[in-house]
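Asker: have a look at this fold, sequence not included:
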């Protein structure tokens, strides 16, 4: 098919990983997606399959059970998953984000204790940063963690938490002092912690299988040994992790756009009007060409940022550019895919309607695209 992705991968091992991902996405994930998205069911079996296949641990060191793959390879795996099931790709990205917090900031003993379970596929993580009154403004976090002997007592509410009540552990950001920027700290919180509860799943426009809930802490006691790094480093930890997380969402958005393009091209080659396929009309060819250019541009931006990250170079601005570019592209491409399918595209009988709904939130989470523009502008003027 003309819409097959022509990838340039760094090794034969990476080629094999992408082939494995494509097979799993096509044979195992895609046949379930419509039914489970209608049910808004948490896809636990999908995550177990990805975990047992080694696809939840790719960008981490082998000593902890990781795949030791470059970030550019991991992101292309996420994109392939997203072409079949965007909700699962988002969950995969969030899980990697949580593990990266531990990998990059915990001490050696904590990494040795937690990372093997996080990377085995037995544990799935959630990232507890946003609150009802603190989304893009991380300094506005109100959840408090008060030291009491060998424990912290946590009180507050987190909002919009992907994997919500379904995760096995939570990376929590809470206030350990009143200092707006230097008062946040990060913790690992097991799912069975007393005093932690969950709101009902949000009834969302799209990504129904990405179960999203409030996480509520009412005097929850967390061992002091679960503090990641030192007190007061939470702001730095959160923002550095989000750079990598934004690339995950850029890859998800690119996968959504790629899937929409593929469906539109297939439909344009089959649907006939005025005695010939609609793809034979120049107007339709131009529309499809613009869609393809959007997808290629999105992929190029996230790969450039990932390669900077792999090289150990600064990539924060490029991560924001990738997130902005790819998610705006996903919205435009899915909108145009609905238009290509016309009336059929507006029905749930065809997948482009779901992809259109799934695309919208990519412009919102992991920092709205307006925030990304602020990040980019400030970096340029620094």
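Answerer: Great, that's in hand. Because the structure is predicted, anything quoted here is derived from the model rather than measured.
Asker: from here on, contacts and neighbour counts on C-alpha atoms
Answerer: Will do.
Asker: residues of the longest helix anywhere in the chain that come out buried?
Answerer: Ordering each helix of the chain by length in residues (DSSP state H) puts helix 234-270 first. For helix 234-270, the neighbour count (16 or more other Cα atoms under 10 Å) marks 234-238, 241-265, 267-268 as buried.
Asker: again with stretch 120-131
Answerer: Buried-residue list, stretch 120-131, by 16+ other Cα under 10 Å: 120-121, 123-131.
Asker: of those, which belong to helices?
Answerer: Using DSSP H, none of the buried residues of stretch 120-131 sit in helices.
Asker: wait, residue 86 touches residue 250, no?
Answerer: No - Residue 86 is not in contact with residue 250 according to Cα atoms under 8 Å; the separation is 11.7 Å.
Asker: which residues of the protein fall in strands?
Answerer: Assigned by DSSP state E, the chain shows strands spanning 125-128, 144-148, 151-162, 169-175, 184-190, 196-198, 212-223, 227-228, 272-273, 276-277.
Asker: need those strands in CSV with distance to residue 27, can you?
Answerer: Compiled in CSV, the strands of the chain are given as follows (distance: least, Cα to Cα, whole Å):
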stretch, distance to residue 27
strand 125-128, 25
strand 144-148, 45
strand 151-162, 25
strand 169-175, 29
strand 184-190, 33
strand 196-198, 33
strand 212-223, 26
strand 227-228, 39
strand 272-273, 29
strand 276-277, 29
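Asker: and here is the other one:
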């Protein structure tokens, strides 16, 4: 089976590019540089049409979902947990590090590609698609965009290859309102002491890496203090 990582390699070699060399990849979280052959120069790429690379990726994920995930959906629902073979298949085929640079073990594709992968998995198992979504668009994305170089080198190779991550935001008082967090992070020397509680912790049952949202300056809450 063609994996997500192999698709990236094919594109890099010129095998999977859009006609006219109009394929542009970007790891920018909020702005995807997607150029399509039918789009006017300088205009945003339509979300209803896909590059050749994106089509290849959708087909690969769809085939993986039908062959590896679909046969075990009923069992996973009954057991209320993901089958380990399914989780292993997600990592092995590059679905858990789509938007992460290849130097950290990722597939080196775009944030938009992550969204497409989540949609294909959701067609077979919506619950599992949330797992893929959290790993790619929350955990990996945060470390990739705002993590230190040391953090990237330490955590991204694990998160793209074998380790599930968790996103810890919700609290009983604030829900998902990040600016109302009661959990605080107090700096002591070179470390932070976290004090508070969380609920509805995504992927908590299988995760080994946890991203915990806390307020480092309760007296002046802003995006820069979380």
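Answerer: On my side now, so go ahead. Given the structure is predicted, the values throughout are model-derived calculations rather than measurements.
Asker: on that earlier part again, name the helices or strands packed onto the longest helix of structure 1?
Answerer: Of the remaining helices and strands, those touching helix 234-270 of structure 1 by 3 or more Cα pairs under 8 Å, 6 or more residues apart in numbering; DSSP states H and E are helix 71-84, helix 86-105, strand 169-175, strand 184-190, strand 276-277, helix 282-310, helix 316-341, helix 352-362.
Asker: residue 62 of structure 1: which of the ones you listed is closest?
Answerer: Closest of those to residue 62 of structure 1 is helix 86-105, at 12.1 Å (criterion: Cα to Cα).
Asker: centre of the chain to that closest one, how far?
Answerer: From the chain centre to the centre of helix 86-105 of structure 1 is a distance of 7 Å (Cα atoms, centre = their mean, to the nearest Å).
Asker: next one: stretch 99-106 of structure 1
Answerer: In terms of Cα atoms, centre = their mean, the centre of stretch 99-106 of structure 1 is set 17 Å apart from its chain centre.
Asker: return the set of buried residues in that stretch.
Answerer: Counting neighbours by 16+ other Cα under 10 Å, stretch 99-106 of structure 1 gives 99-103, 105-106 as buried.
Asker: okay if I get those as TSV plus distance to residue 92 of structure 1?
Answerer: Listed next are the buried residues of stretch 99-106 of structure 1 as TSV, based on distance: Cα to Cα, whole Å:
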residue	distance to residue 92 of structure 1
99	11
100	12
101	15
102	16
103	16
105	20
106	21
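Asker: identify whichever of the helices and strands packed on helix 234-270 of structure 1 lies nearest to residue 163 of structure 1.
Answerer: helix 86-105 (6.6 Å).
Asker: what packs against the closest one?
Answerer: Helix 86-105 of structure 1 packs on helix 44-52, helix 71-84, helix 108-119, strand 125-128, strand 169-175, helix 234-270, going by 3+ Cα pairs under 8 Å, 6+ apart.
Asker: identify whichever of the ones you listed lies nearest to residue 136 of structure 1.
Answerer: Proximity to residue 136 of structure 1 (Cα to Cα) singles out helix 234-270 among those, at 10.7 Å.
Asker: check contacts around the most centrally placed residue in structure 2.
Answerer: Centroid check for structure 2 by Cα atoms, centre = their mean gives residue 136 as the closest residue, at 0.4 Å. Residue 136 of structure 2 sits next to 96-99, 114 when contact means Cα atoms under 8 Å, 6 or more residues apart in numbering.
Asker: distance of the counterpart of residue 167 of structure 1 in structure 2 from residue 93 of structure 2?
Answerer: Using TM-score structural alignment as the criterion, residue 167 of structure 1 maps onto residue 207 of structure 2. Distance of residue 207 of structure 2 to residue 93 of structure 2, given as Cα to Cα, to the nearest Å: 19 Å.
Asker: higher neighbour count, these two?
Answerer: Neighbour count, other Cα atoms under 10 Å: between residue 207 of structure 2 and residue 93, residue 93 has more, with 21 against 16.
Asker: so the more buried one sits against residue 5, correct?
Answerer: Yes - between residue 93 of structure 2 and residue 5 a contact is recorded at 7.2 Å, counting by Cα under 8 Å.
Asker: shared neighbours, those two?
Answerer: Counting by Cα under 8 Å, 6+ apart, nothing touches both residue 93 of structure 2 and residue 5.
Asker: number of residues surrounding whatever residue of structure 1 lines up with residue 87 of structure 2?
Answerer: Using TM-score structural alignment, the partner of residue 87 of structure 2 in structure 1 is residue 47. Residue 47 of structure 1 is flanked by 21 other residues according to other Cα under 10 Å.
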